[in-house]
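S.K.: Fold the following, please.
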Amino acid sequence: MTLKDTLKDFCYQQFFPRAGLILVKLISRTYSYRLVDTHNEQGALDRYGSVVYASWHQRFFPGITFFATRKPIAIMISQSRDGEMVARIVDILGWQAVRGSSSKGGMRALKKIRQLTGKGYRIGHIVDGPQGPFGVVKPGLITIAQFAGAPIVPVIVSPQRYWMFSSWDRFMVPKPFSKVFIRFAPPIVVPRRLDEKSFETIRQDVQALIKELVRETDNWWRSPDKILHYFS
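M.R.: All right, here's what the predicted structure looks like:
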């Protein structure tokens, strides 16, 4: 291995994850979270013992530290070099990184997720990541729920003030000291066996529900009564 390769490995495995984690933690500690409809989350946990949290890639920044409080929790991450850096970050936060994707190591990762949910782990999943298209729930979410034997609980993360980047997902980072809603949607149970039409119907239903609740929750910031109710 050359010196250049050694430096690259050090940066991806040590420096970038730790530097990124420090930044994420510093900013996230300034947020004021309000949890909404937590009965949906708790009801699913009481009945099934686990859940699959589903969220847009655009809005996962405040969730990466918040959901680390929902331990034990796991997330599927690709086996790419970028995935290695993300895996290091979530490992440090206390997530269980399960390496695999639809293109590589997917079946092994799904079997691992099934083992983890059997032990009471919750699963986090970015439904349109890692490269989009934006706002499209990929089939992987439904497949994960089938293997996990756990219902999907869409999670709506809505910050009051944020920076938006010109990336494929218009990535959002809440500004320091921003208020943030985290809203839990009703659980969606996915049967273990589905024909192609039923599979696609559930995928579209989840996608439509997330989009509807994102619009609704974002509109709360335009309602002084809503803000006063949750943040008084």
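
S.K.: CA only for contacts and neighbour counts going forward, please
M.R.: Fine.

S.K.: so after the longest helix along the chain, what's the next helix or strand?
M.R.: Identified as the longest helix of the chain according to DSSP state H is helix 196-219. Downstream of helix 196-219, the first helix or strand assigned by DSSP states H and E is helix 224-231.

S.K.: One more, please, to line up against the first structure:
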Amino acid sequence: MAKRLIRHPAVQGMLARLVALYLRFVWATTRWTLVGEEHAHPFRDAPMILAFWHERLPLATLGWRLLSRRVPQAGGRRAQVLISRHRDGRLIANAVRPFGIDVVHASSSKGGASGLRGLLRILAGGGVAVITPDGPRGPVRVAAPGIAQLAAMAGVPVLPCAVASSRMRLARSWDRMRFPLPFARGIAVVGAPIAVARDGAEAALPAIAAALNEACAQADAMAGA
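M.R.: As a prediction, this is how the structure comes out:
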């Protein structure tokens, strides 16, 4: 009974609004620092690929708001994140929309290929794509080929990113997802861009994963997480 109730569209909509309100409260009560802002400046009016590990997805929402406010012209664009068409994906889409993030839905029948094509169109138009390379099911911190393929096909480097808070709760999920708490110190890290050659997608994956791990370690250390 409880599961059916949670799946109801009206309940899903209410939950999404509550999540958005909570994230706004966290945003307003957190002292934010952006590290590596200079790495994003060359892309302020050009296509961008931002990568976060799936465990940082709630924090990434706030990280994008910080980046879009600190980097001139980035704030004029909405980020596009690839999400499944599962009901949880719809809830996430409604929750993050107020933070300047829209959703590209991956087809349940065609897998990630349809989502990849959608992100390619967005990048071709000068947009911002957000990827969680180990999502939605893992393994944790293992980058799937899609992000490197996207970067190679679009000719757009990957910016490895991480966000951490001095006050977080870890979920009992496969990736121990981090949920920020209010009244904290927040650190967002943007790493150096990683260019991916047209025929070098597979070879670029270890560098992307290593850069994401480094960004997470730096953000956690600075936040005291």
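
S.K.: what's the TM-score here?
M.R.: The TM-score (TM-score structural alignment, normalised by the length of structure 2) is 0.82; 212 aligned residues with a CA RMSD of 2.5 Å.

S.K.: what does residue 207 of structure 1 align to in structure 2?
M.R.: Correspondence of residue 207 of structure 1 to structure 2, assessed by TM-score structural alignment: residue 209.

S.K.: what's the spacing between that match and residue 56 of structure 2?
M.R.: Distance of residue 209 of structure 2 to residue 56 of structure 2, computed by CA to CA, to the nearest Å: 14 Å.

S.K.: need the longest strand for structure 2.
M.R.: In terms of residue count, the longest strand belonging to structure 2 (DSSP state E) is strand 158-165.

S.K.: ok, average deviation of that one from structure 1?
M.R.: Once fitted to structure 1, strand 158-165 of structure 2 is off its aligned match by 1.1 Å on average (mean CA distance after the TM-score superposition for structure 1).

S.K.: now that strand: which residue numbers in structure 1?
M.R.: So strand 158-165 of structure 2 sits over residues 152-159 in structure 1, by TM-score structural alignment.

S.K.: what's the matching stretch in contact with?
M.R.: The contact list for stretch 152-159 of structure 1 (CA atoms under 8 Å, 6 or more residues apart in numbering) reads 40-41, 51-55, 59-60, 62-63, 145, 174, 178-190, 206, 210, 213-214, 217-218.

S.K.: In helices, which of these appear?
M.R.: Those of these lying in helices (DSSP H): 40, 41, 62, 63, 145, 206, 210, 213, 214, 217, 218.

S.K.: Now which residue in structure 2 aligns to the fourth one?
M.R.: Under the alignment by TM-score structural alignment, residue 63 of structure 1 pairs with residue 60 in structure 2.

S.K.: what do you get for residue 104 of structure 1?
M.R.: Residue 104 of structure 1 maps onto residue 110 in structure 2, by TM-score structural alignment.

S.K.: and its match, how many neighbours does it have?
M.R.: Counted by other CA atoms under 10 Å, the residues lying close to residue 110 of structure 2 total 9.

S.K.: which residues does it contact?
M.R.: No residues are in contact with residue 110 of structure 2 under the rule CA under 8 Å, 6+ apart.
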